[in-house]
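Peer 1: All I have is the shape, not the residue letters:
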């Protein structure tokens, strides 16, 4: 397997996961099936952009609070509709779950995506009473962590899953031709180089079989924020999020227990 650079190899996930090409159609089928049978509101507008929409899934009875899931895709791919099934864990616990889309690169820079996700979280908090918890996967884990930093919306907890916490290594990757990160933005948008606001809980989650770069990213964030982190044995970058669909999973406990 050849890569243009060591940086590209470090952040290539699918190339090192058996059957990687089967995951996206599986996610989309599961998401469509979940939407078909759930209470909720689809396509709620939280801003003027075409992708500034969110889906809100509701439990039976009053919600205990709301979990916001921010999807990944290296800030360049996917849509909220690909991930609806991951709301099952929160809804099964009596929580609402919101899944926003946001403007992707190259149309938007990462700093704009941070602002959009913050606007989505504020819109959700205005609709659902109770604590707000933000989780997200990979690039979505980065955006979830940013919600805990200065200037972010009011949240009780963030649970970044396999997050990109220090963006500086991405400057050397081929994907940066699309992301258009420069050194200043990489520093300003790196949660590991920032600090969480007082009173915001954080728990970092990562799969034990992930690329070394993602294990490093998760550890750096947990160490710099002095927060708990869990390395889930046997999980790789594509299945580490499966626990969000299971109300009884350890990942859901990390998101919602004690709130």
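Peer 2: Thanks, I have it. Owing to the predicted nature of the structure, the values given are computational and were not obtained by experimental measurement. Numbering: from 1, shown residues only.
Peer 1: Please count neighbours and contacts with C-alpha atoms only from this point.
Peer 2: OK.
Peer 1: Just the buried residues of stretch 26-44, please?
Peer 2: For stretch 26-44, a neighbour-count test (16 or more other Cα atoms under 10 Å) marks 27-28, 30-31, 34-35, 38, 42-44 as buried.
Peer 1: Can you tell me which of the residues you listed end up in helices?
Peer 2: 27-28, 30-31, 34-35 (DSSP state H).
Peer 1: Now compare the residues you listed and name the two farthest from each other.
Peer 2: Based on Cα to Cα, the longest span within these runs between 27 and 35 and measures 12.3 Å.
Peer 1: Check for me that residue 67 belongs to a helix.
Peer 2: No - read with DSSP: H, G, I helix; E, B strand; the rest coil, residue 67 is strand and lies in no helix.
Peer 1: Show me the longest helix that occurs in the chain.
Peer 2: The chain, longest helix under DSSP H: helix 110-127.
Peer 1: would JSON lines of the ones in helices among the buried residues of stretch 26-44 with distance to residue 133 be doable?
Peer 2: As requested, those are arranged in JSON lines below (distance: Cα to Cα, whole Å):
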{"residue": "27", "distance to residue 133": "23"}
{"residue": "28", "distance to residue 133": "24"}
{"residue": "30", "distance to residue 133": "23"}
{"residue": "31", "distance to residue 133": "21"}
{"residue": "34", "distance to residue 133": "21"}
{"residue": "35", "distance to residue 133": "21"}
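Peer 1: out of those, who's nearest residue 5?
Peer 2: Of these, the one sitting nearest to residue 5 (Cα to Cα) turns out to be residue 27, at 29.8 Å.
Peer 1: adding another structure so you can compare the two:
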């Protein structure tokens, strides 16, 4: 059956979004503008690797808690500095937000990235007392969902996977696997949809209504795999603009990240 599906096309986003190539530059400009005025601490280490650093954006006064946002890029692109502006919604609501970088493929395996994000969350928790909320986009959605799997340390109880990837087996049939270097065993072990959920945790999967069919499938799959998972299909948004609402303190997405109302 896999031979009947063009998996490269299934996971391709930019070519199906009008002006898709313009988004990275737009994100970087918005992020730079926010960093210039934000109350923040930059490049805090969580490990010895060159990319094992996180930025911590802080509200005025004592934070209500800690939100952590893990960026996407198919585990092979971007870093924390492209997404700083997405901290605005949480910070305006009185929360601190940490944005970690992590080592990208092919220098790191997905299992190594998962371990890095666990270390990043633990290091950020040490800086900010109170409840912890996780959010991630695309590949970052995969990584925050992994934090709620039973094989991971108990660092957070709630996460929002935005346009996340939860079943990695189809990636074995893509050209990008030349970079990711997934094997069937690795794809199985690193797929949240194929792993047990840690008891007491809650996942929200959030996906744009105009995303590629595979991303809609990947999101719906988690509701079936983990009972109690909340699925939100967000209107007319696509893979590149569905995350923009994080910058708005009043948006339903920001509320889902900080409060995760079932």
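Peer 2: Cool, got the structure. Given the structure is predicted, the values throughout are model-derived calculations rather than measurements.
Peer 1: Can you pull the TM-score for these?
Peer 2: The TM-score (TM-score structural alignment, normalised by the length of structure 1) is 0.97; 255 aligned residues with a Cα RMSD of 1.1 Å.
Peer 1: What residues of the longest helix of structure 1 count as buried?
Peer 2: Neighbour counts over helix 110-127 of structure 1 (16+ other Cα under 10 Å) mark 110, 113-125 as buried.
Peer 1: Now for residue 27 and residue 35 of structure 1: what residues contact both?
Peer 2: residue 85 (Cα atoms under 8 Å, 6 or more residues apart in numbering).
Peer 1: tell me the secondary structure for residue 23 of structure 2?
Peer 2: Following three-state DSSP, we place residue 23 of structure 2 in the helix state.
Peer 1: Just give the number of residues close to it.
Peer 2: Using other Cα atoms under 10 Å, residue 23 of structure 2 has 14 other residues around it.
Peer 1: Report the contact partners of the residue nearest to it when sequence neighbours are not counted.
Peer 2: Of all residues not flanking residue 23 of structure 2 in the chain, residue 240 sits nearest, at 7.1 Å (Cα to Cα, 6 or more residues apart in numbering). With contact taken as Cα under 8 Å, 6+ apart, residue 240 of structure 2 is in contact with 17, 20, 23.
Peer 1: what's the spacing between the second one and residue 43 of structure 2?
Peer 2: As judged by Cα to Cα, to the nearest Å, residue 20 of structure 2 and residue 43 of structure 2 stand 29 Å apart.
Peer 1: Ok, the first one next?
Peer 2: For residue 17 of structure 2, the distance to residue 43 of structure 2 (Cα to Cα) stands at 32 Å.
Peer 1: ok, now the last one?
Peer 2: Remark: distance between residue 23 of structure 2 and residue 43 of structure 2 (Cα to Cα) = 24 Å.
Peer 1: Just the strands from structure 1, written as ranges.
Peer 2: 40-45, 53-57, 66-70, 96-100, 132-137, 157-161, 201-202, 204-207, 229-232 (DSSP state E).
Peer 1: Output the contacts of residue 240 of structure 2 in JSON lines; the columns should cover distance to residue 58 of structure 2.
Peer 2: Formatted as JSON lines, these follow (distance: Cα to Cα, whole Å):
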{"residue": "17", "distance to residue 58 of structure 2": "33"}
{"residue": "20", "distance to residue 58 of structure 2": "31"}
{"residue": "23", "distance to residue 58 of structure 2": "26"}
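Peer 1: what about residue 185 of structure 2, how many neighbours?
Peer 2: Counted by other Cα under 10 Å, the residues lying close to residue 185 of structure 2 total 9.
Peer 1: Over to residue 162 of structure 1?
Peer 2: Neighbour count of residue 162 of structure 1, defined by other Cα under 10 Å: 33.
Peer 1: Tell me which residues touch it, please.
Peer 2: Contacts for residue 162 of structure 1 were tallied using Cα under 8 Å, 6+ apart; they are 137-138, 141, 204-207, 214-215, 217-218, 237.
Peer 1: And those, which is closest to residue 77 of structure 1?
Peer 2: Nearest to residue 77 of structure 1 among the contacts of residue 162 of structure 1, with distances taken as Cα to Cα, is residue 138, at 11.7 Å.
Peer 1: you'd agree residue 83 of structure 2 is up against residue 34?
Peer 2: No - using Cα atoms under 8 Å, residue 83 of structure 2 is not in contact with residue 34; the gap is 9.6 Å.
Peer 1: what residues do these two have in common as contacts?
Peer 2: Contacts common to residue 83 of structure 2 and residue 34, judged by Cα under 8 Å, 6+ apart, are absent.
Peer 1: what's the spacing between residue 52 of structure 2 and residue 136 of structure 2?
Peer 2: From residue 52 of structure 2 to residue 136 of structure 2 the distance is 17 Å (Cα to Cα).
Peer 1: same question but for residue 261 of structure 2, I mixed them up
Peer 2: Distance of residue 261 of structure 2 to residue 136 of structure 2, given as Cα to Cα: 17 Å.
Peer 1: Settle it for me: which of these two has more neighbours?
Peer 2: Remark: of residue 261 of structure 2 and residue 136, residue 136 carries more neighbours, 25 against 11, as counted by other Cα under 10 Å.
Peer 1: How about the contacts made by the closest residue to that one other than its chain neighbours?
Peer 2: Spatial nearest neighbour of residue 136 of structure 2, chain neighbours left out: residue 70 (4.4 Å); criterion: Cα to Cα, 6+ apart. Residues in contact with residue 70 of structure 2 (Cα under 8 Å, 6+ apart) are 80, 99-101, 134-137, 140-141, 143-144.
Peer 1: Just the closest of those residues to residue 58 of structure 2, please.
Peer 2: Relative to residue 58 of structure 2, the closest of those is residue 99; by Cα to Cα it sits at 11.6 Å.
Peer 1: tally of neighbours for the closest one?
Peer 2: 29.
Peer 1: right, and it touches residue 80 too?
Peer 2: Yes - taking contacts as Cα under 8 Å, residue 99 of structure 2 lies within contact range of residue 80: 5.7 Å.
Peer 1: who touches both of the two?
Peer 2: 54-55, 70-71.
Peer 1: how many neighbours does the alignment partner in structure 2 of residue 231 of structure 1 have?
Peer 2: Using TM-score structural alignment, the partner of residue 231 of structure 1 in structure 2 is residue 233. Using other Cα under 10 Å, residue 233 of structure 2 has 17 neighbouring residues.
Peer 1: how about the shared contacts of residue 99 and residue 80 of structure 2, which pair is most distant?
Peer 2: 55 and 71 (12.4 Å).
Peer 1: These two - which one has more neighbours?
Peer 2: residue 71 (27 against 22).
Peer 1: Once you drop chain neighbours, what's closest to the counterpart of residue 249 of structure 2 in structure 1?
Peer 2: Using TM-score structural alignment, the equivalent of residue 249 of structure 2 in structure 1 is residue 247. The spatially closest residue to residue 247 of structure 1, leaving aside those adjacent along the chain, is residue 89, at 3.9 Å (Cα to Cα, 6+ apart).
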